[in-house]
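Participant: Got a predicted structure here, sequence first:
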Amino acid sequence: MNYENETTTTYDNTLDYVEYAGFWIRFGAAIIDGVVLVIPLMILSLIFTGSLSMLDSAEEASLTALIVYLAYLVGVLLYFVLLTSGPSQGTLGKMMVGIKVVDRFGEPISKGRSFGRFFSYYLSGLFLNIGYIIAGFTPKKQALHDYIVSTYVVKR
């Protein structure tokens, strides 16, 4: 018996019967994550905009701004890597829309795989975000970064 369905579900030897998360539900999760991540950036910007004007030189202000920006980037990295590889198997956005990230056996992914997945987002974003858009057209709804690190996004 063949349980293949070209849209969102499949049965194979590596994953039991699951429903893969398509482009639009993943897009919704990304919007939520964007909102979650922009709030701390706005707070940091408000705090440090006033602080930068009190510094003695433009060099000190530039260095402080760079340090704040790098700290924010580390925070974003930790947000994606730790939440995706943690017990929730997804970011706050993914949790809110009811999806999670798994490996080919349906198990949670490791921190190393999550780290690779995070940096693969940049490849997915190259060339007009085609790497993200392909999730709407591939049999298991995988984006480019999912193919690179062998992950799947499935409904809970």
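Facilitator: Received the coordinates, thanks.
Participant: drop to CA atoms for contacts and neighbour counts, all remaining ones
Facilitator: Noted.
Participant: in the longest helix seen in the chain, what counts as buried?
Facilitator: For the chain, the helix that runs over the most residues, judged by DSSP state H, is helix 23-52. Buried residues in helix 23-52, counted by 16 or more other C-alpha atoms under 10 Å: 23, 25-26, 29-30, 32-33, 48, 52.
Participant: which of these lies closest to residue 136?
Facilitator: Among these, residue 23 lies closest to residue 136 (C-alpha to C-alpha), at 4.7 Å.
Participant: check contacts around that closest one.
Facilitator: Residues in contact with residue 23, defined by C-alpha atoms under 8 Å, 6 or more residues apart in numbering, are 132-133, 135-136, 141.
Participant: hmm, back to that, quick check: next helix or strand after the longest helix of the chain?
Facilitator: Going down the chain from helix 23-52, the next helix or strand is helix 58-85, by DSSP states H and E.
Participant: and the angle for the longest helix of the chain with helix 58-85?
Facilitator: Helix 23-52 runs at 150 degrees relative to helix 58-85, counting by axes from the mean of the first three to the mean of the last three C-alpha atoms, to 10 degrees.
Participant: roughly how far apart are the residue nearest the centre of the chain and residue 35?
Facilitator: For the chain, residue 80 is the residue whose C-alpha lies nearest the centre (C-alpha atoms, centre = their mean; 5.5 Å). Between residue 80 and residue 35 the computed distance is 14 Å (C-alpha to C-alpha, to the nearest Å).
Participant: Presented hereafter is structure B, for comparison with structure A:
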Amino acid sequence: MRETEIVRDDAVDAAVQYGGFWLRVGATLIDSLLIVLLTTPLLYSIYGDQYFNPNQIAAGFWDVLISWLLPAVAVIIFWYFKGASPGKMIFRLRIVDAETLAPANMQQLVIRYLGYFVSSIPLGGGLLWVAYDRRKQGWHDKLAKTVVMIER
């Protein structure tokens, strides 16, 4: 990395307040609760008590659609149009391009979402990385070249 790039990064870092680990944990808990409150009654209305069978990964087509695809699409749409999920909005957090601090583009947001799976694999190490990183980036942020900043 060239010296001018390091100076520029330091100047940007001084002007930006990054969303830290505990704020992001709080936002994730709110988002998770919202997803459960929306999807569980819907899935229960389709599958009844058999939906809660602990011996199955998915109850069927509707389970995969409602539990996996719908939340992914909803989160990415929120990120794209609002710059944040509902939980992040409560804490005034925004997902932006790490270099320009402009809104992240759709490709970055899809990579970021898929990056959550990569970040979770090693015992959540890629998510915990937010607590130790200078710019508060998890592995999913690094993969997508995004940062989470606090709006002023």
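Facilitator: Looks like it came in fine. Just so we're clear, the structure is a prediction, and the values are computed from it rather than from any experiment.
Participant: Any idea what the TM-score comes out to?
Facilitator: TM-score for the superposed chains, counting by TM-score structural alignment, normalised by the length of structure 2: 0.81, backed by 136 aligned residues with a C-alpha RMSD of 2.4 Å.
Participant: what residue of structure 1 matches up with residue 77 of structure 2?
Facilitator: Residue 77 of structure 2 maps onto residue 82 in structure 1 when the alignment is built from TM-score structural alignment.
Participant: List the residues that contact its match.
Facilitator: Counted by C-alpha under 8 Å, 6+ apart, residue 82 of structure 1 has contacts 111, 114.
Participant: Let's see that with 10 Å instead.
Facilitator: 76, 88-91, 110-111, 114-115 (C-alpha atoms under 10 Å, 6 or more residues apart in numbering).
Participant: what about stretch 88-95 of structure 2, how long is it end to end?
Facilitator: Using C-alpha to C-alpha, the two ends of stretch 88-95 of structure 2 sit 9 Å apart.
Participant: Map residue 24 of structure 1 onto structure 2.
Facilitator: For residue 24 of structure 1, the residue aligned by TM-score structural alignment is residue 22.
Participant: Next one: residue 83 of structure 2 from residue 103 of structure 2, what distance?
Facilitator: Distance from residue 83 of structure 2 to residue 103 of structure 2, by C-alpha to C-alpha: 7 Å.
Participant: returning to that earlier point: using TSV, lay out the buried residues of helix 23-52 of structure 1 together with distance to residue 42 of structure 1.
Facilitator: Below are the buried residues of helix 23-52 of structure 1 laid out as TSV (distance: C-alpha to C-alpha, whole Å):
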residue	distance to residue 42 of structure 1
23	28
25	26
26	24
29	20
30	18
32	16
33	14
48	10
52	15
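Participant: Most widely separated two among the residues you listed?
Facilitator: For the buried residues of helix 23-52 of structure 1, and using C-alpha to C-alpha, no pair is farther apart than 23 and 52, which are 41.1 Å apart.
Participant: about what we covered before: quick check: closest non-adjacent residue to the residue nearest to the centre of structure 1.
Facilitator: residue 91 (6.3 Å; C-alpha to C-alpha, 6 or more residues apart in numbering).
Participant: pretty sure the one you found is touching residue 32, no?
Facilitator: Yes - look at residue 91 of structure 1 against residue 32 with C-alpha atoms under 10 Å: they come within range, at 9.3 Å.
Participant: Doesn't residue 149 of structure 2 lie inside a strand?
Facilitator: Yes - the assignment for residue 149 of structure 2 by DSSP: H, G, I helix; E, B strand; the rest coil puts it in a strand.
Participant: which residue lines up with it in structure 1?
Facilitator: Residue 149 of structure 2 maps onto residue 154 in structure 1, by TM-score structural alignment.
Participant: what residues are up against its match?
Facilitator: Contacts for residue 154 of structure 1 (C-alpha under 10 Å, 6+ apart) come out as 8-9, 18-22, 26, 94, 98-102, 106, 140-142.
Participant: Can you tell me which of those residues are buried?
Facilitator: Using 16+ other C-alpha under 10 Å, the buried ones in the contacts of residue 154 of structure 1 are 8-9, 18-22, 26, 94, 98-102, 106, 140-142.
Participant: Please narrow these to those residing in helices.
Facilitator: In helices, defined here by DSSP H, the members of those are 26, 94.
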